[in-house]
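> after the sequence you'll find the predicted model.
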Amino acid sequence: MKVLMFGWEYPPHVFGGLATANFGITEGLHAQGDMEITLCLPKPWGDEDRSAANIIAMNAVPVAWRDVDYEYVKNRVGNVMDPELYYKLRDHIYADFNYMHLNDLGGIDFAGGYPSNLHEEINNYSIITGVVARQQEFDIIHAHDWLTYPAGIHAKRVSGKPLCIHVHATDFDRSRGKVNPTVYSIEKDGMDNADCIMCVSELTRQTVINQYHQDPRKCFTVHNAVYPLRQELQDIPRPDHTDKEKVVTFLGRLTMQKGPEYFVEAANMVLHRTRNVRFCMAGSGDMMDAMIYLAAERGIADRFHFPGFMRGKQVYECLKDSDVYVMPSVSEPFGISPLEAMQCGTPTIISKQSGCAEILDNCIKVDYWDIHALADAIYSICHNESLFRYLQEEGKREVDQITWEKVGLWIRELYERTLGMR
């Protein structure tokens, strides 16, 4: 089966959880041996792992004719895409886009990540899709998150092939209900045009059904998973904090969706009972300054550390250095980071309002707003060695069974059902 997949980010260039999920799903599908995945990315860098997918660099796809020789194309795009593909794609330009701001290859450049002109880049990505969908051979389309829904719709209209969209989050999650009407419109349009809607949790599925008015029969729960730790990550030592200061960590975007203020307030309550704990708030976001000020107002700034955004090996070093990991999200479609923490042998506390709570048992679950329960859980893990060991061992054992290969098999079944329906 051939899949034309649209993504926005991919390791090692990680801007959020979407990259991790996209990689895991791609690897899980590839593991079946007979799945051929073509993954379109706005701006790949050339250092991506291409073992599971053929990557098309959308910024190297021509939308207007340019008479350029092979060596020039090779020097310009050879590190991200086969130069031969450039010429094959050039034969499928379908309109005159010379009025747009194009590069020397007749393509459209992307900033990468989530720039201030994000909506313009989403539209440009969709325009380029028209060329790709005309040239590539595929059986089904898979679009990840709202950023690529317009591209998925365009590919469906060009090819007549069925569209699966993957809802990793909705604007209801990101905004606590104060939705951006433009984003909501893009999300709903994607869902209305989709033949199959994959949701990262039942929580998200219910949001899709109730807030976006979708037919439950085409909405399916596809929980995320976690990949086995590479050897270099397994080799990261885990410090022994017995009879020493404990470390409690929050690691994620510092935005209202993630509930960072509840972490600070719970930390304040813990520190009224003991001073033998340090708190790490790793990440960046629009609430970072507010959290620094809040810690100062509560008089606990000397027990708080704000190391900033982390990626790659830094994440796992941070998790292994922690005695407790906390994710107090207000609305979390899934949340892969608790699985990564449990993988590292770090006892974990999550909010009941997170999608991963549906599949995890060997962690502590609290309501995000219940800072008393959160503080009690943190204090208990830090001061009860048997509880710490139980959550450490059983949590790791549980998460080791939640694999992307199983997710890939379920997605394949949904592909087959969707193709059968048509």
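Right, received. Where do you want to start? Since the model is a prediction, treat every value here as computed from it, not as a measurement.
> C-alpha from now on. contacts and neighbour counts both.
Will do.
> could you verify that T249 is part of a helix?
No. Applying DSSP: H, G, I helix; E, B strand; the rest coil, one finds T249 to be strand, outside a helix.
> residue contacts, it?
Residues near T249 by Cα atoms under 8 Å, 6 or more residues apart in numbering: 279-282, 319, 322-326.
> let's go with 10 Å and repeat that
Going by Cα atoms under 10 Å, 6 or more residues apart in numbering, T249 touches 263, 278-282, 304-305, 318-319, 321-327, 341, 346, 348.
> gap between it and R176?
As for T249, its distance to R176 is 23 Å (criterion: Cα to Cα, to the nearest Å).
> on that earlier part again, from the contacts of T249, which land in strands?
Counting by DSSP state E, the contacts of T249 place 278-282, 304-305, 324-327, 348 in strands.
> on that earlier part again, give me the buried entries from the contacts of T249.
Neighbour counting by 16 or more other Cα atoms under 10 Å classes 263, 278-282, 304, 318-319, 321-327, 341, 346, 348 among the contacts of T249 as buried.
> just to check, F97 is in contact with G107?
Yes. Look at F97 against G107 with Cα atoms under 10 Å: they come within range, at 9.5 Å.
> overlap in contacts of the two?
With Cα under 10 Å, 6+ apart, F97 and G107 have common neighbours 62-65.
> now, among those residues, which is nearest to R397?
Among the shared contacts of F97 and G107, P62 lies closest to R397 (Cα to Cα), at 48.5 Å.
> ok, and here's another one to check against it:
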Amino acid sequence: MKALMFGWEFPPHILGGLGTASYGLTKGMWECGNMDITFVIPKPHGDEDKSFAKIIGASQIPVGWRDVSREYVESRIGNIMNPDEYYRLRDHIYADFNYMRLNDLGCIEFSGRYPDNLLEEINNYSICAGVIARTEEFDVIHSHDWLTYPAGIHAKQVTGKPLVIHVHATDFDRSRGNVNPTVYNIERDGMIHADHIITVSNLTRNTVIEKYGIDPAKVTTVHNAVTPLSEEFLSVDPPRAKEKVVTFLGRITMQKGPEYFVEAAARVLKNNHNVRFVMAGSGDMMDKMITLAAERGIADRFHFPGFQKGKQVYEMLKASDVYVMPSVSEPFGISPLEAMQMGVPSIISKQSGCAEILTNVIKTDYWDIDAMADAIYSIVTYPAMYDQLKEDGLDEVNRITWDKAGAKVIDIYNKVLHRN
């Protein structure tokens, strides 16, 4: 079976959990066998893992005709795309887009990030999807998150092939209910045009049904998983602090509930001053959290190391005694699973999708800072509790694999293709 996937991130260049989940699921589906996947992203760098999927960059899709030599194409994009592919795509340009800002190859430039002109990039991405859909061979279209829904819709309109959309989050999660109407309309348009909708948790499934008015029969939950860690990550050996270390790792935004982490920290430190708290990540609430820690008189026990990626993440986790995810609304939340892989006891909010499948963690309401503080205090104080959460958590997370999630997605493909 051949799938055409549209995504926005792909490792090693990721800005959040979307890229990690897209990679894990794609590889898990490939491991199930008999899957041929083409994965489209706005801007590849050439160092993506292509062993289980063909990677196409929208930034290398010609949408305006250019008479350029093979040597020139090779020199410009040869590290990312085979020149033959460029010419094959050039023969499927379906309209004259030369009125747009195109480069010397007739391609649209993409940031590969989440720029201020994000809506323009989403629209441009859907234009590129039209050329790709006319060129590639595939049975089903799969769009990851709202940024790629317009591309998936366009590909469906061009080919008539079924569209599956994957809801990794909704704007209700990202905005704490203060929904952007433009984003909401893009999300709902994708849901209406989709032949089937995959959500990463039942929490998200309920949001799709209740807030977007979608038929429950059209929505299936496929929980995320984790990729087994390489020896490089498992063997990291960072310096350990003399004190216990409690870590928050993620975007410092209102969705992630960072203020509840700071408030819980203040309560813990009243009873045990031999603890350090780390808020790793970046986001629009970072300055507020630095100020809040100072106001609570705990700035000397708090660290803000900034955005962590790759090996840094696992070094940070390995140096931790407790991991906390106090998210206000978390569609899934892969980071606690990554912490458990490193043998770190985890505390998660009941308002997270991963709470539906994890048992060897402590769950609290995101707003219950007393319960969160009690859980942190207990783990750093009682070795027996720490050891049990560490060992049982590691055993549990090692059974949550992407090939199982991939098999469920393939079943959904067969359903929309009427093959079962």
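Thanks, I have the structure now. Since the model is a prediction, treat every value here as computed from it, not as a measurement.
> TM between them?
Once the chains are laid over each other, their TM-score by TM-score structural alignment, normalised by the length of structure 2 reads 0.99; 420 aligned residues with a Cα RMSD of 1.1 Å.
> show me the strands in the stretch 301-420 of structure 2, by range?
For the stretch 301-420 of structure 2, strands defined by DSSP state E, counting those that start in this stretch occupy the ranges 302-306, 322-325, 346-349, 362-364.
> distance of the nearest residue to G17 of structure 2 once chain neighbours are set aside from M5 of structure 2?
Residue nearest to G17 of structure 2 in three dimensions, not counting chain neighbours: I334, with 6.9 Å by Cα to Cα, 6 or more residues apart in numbering. Computed as Cα to Cα, the I334 of structure 2 to M5 of structure 2 distance reads 21 Å.
> reformat the ones in strands among the contacts of T249 of structure 1 as CSV; add distance to V183 of structure 1.
Shown next, in CSV, are these (distance: Cα to Cα, whole Å):
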residue, distance to V183 of structure 1
R278, 39
F279, 35
C280, 33
M281, 29
A282, 28
F304, 35
H305, 34
V324, 35
Y325, 32
V326, 29
M327, 26
T348, 33
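> what about the residue lying closest to H30 of structure 1 once chain neighbours are set aside, helix or strand, and which?
Closest residue in space to H30 of structure 1, ignoring its immediate chain neighbours: A52 at 5.3 Å, by Cα to Cα, 6+ apart. Using DSSP states H and E, A52 of structure 1 falls within no helix or strand.
> what's the neighbour count on the residue in structure 2 that E245 of structure 1 lines up against?
In structure 2, the residue matched to E245 of structure 1 (TM-score structural alignment) is E243. E243 of structure 2 has 13 neighbours, counted by other Cα atoms under 10 Å.
> Q401 of structure 1 matches what in structure 2?
Aligned partner of Q401 of structure 1 by TM-score structural alignment: R399.
> isn't the residue nearest to G17 of structure 2 right up against G353?
Yes. Look at I334 of structure 2 against G353 with Cα under 10 Å: they come within range, at 9.4 Å.
> between those two, which one's more packed in?
Neighbour count, other Cα under 10 Å: between I334 of structure 2 and G353, G353 has more, with 24 against 18.
> what do we get in structure 1 for that one?
Structural alignment (TM-score structural alignment) places G353 of structure 2 against G355 in structure 1.
> what sits closest to that match if chain neighbours are left out?
In this structure, G355 of structure 1 finds its nearest non-sequential neighbour in F334, 3.9 Å apart by Cα to Cα, 6+ apart.
> ok, the equivalent of the one you found over in structure 2 to A355 of structure 2 distance?
Counting by TM-score structural alignment, F334 of structure 1 lines up with F332 in structure 2. Look at F332 of structure 2 and A355 of structure 2: by Cα to Cα, they are 8 Å apart.
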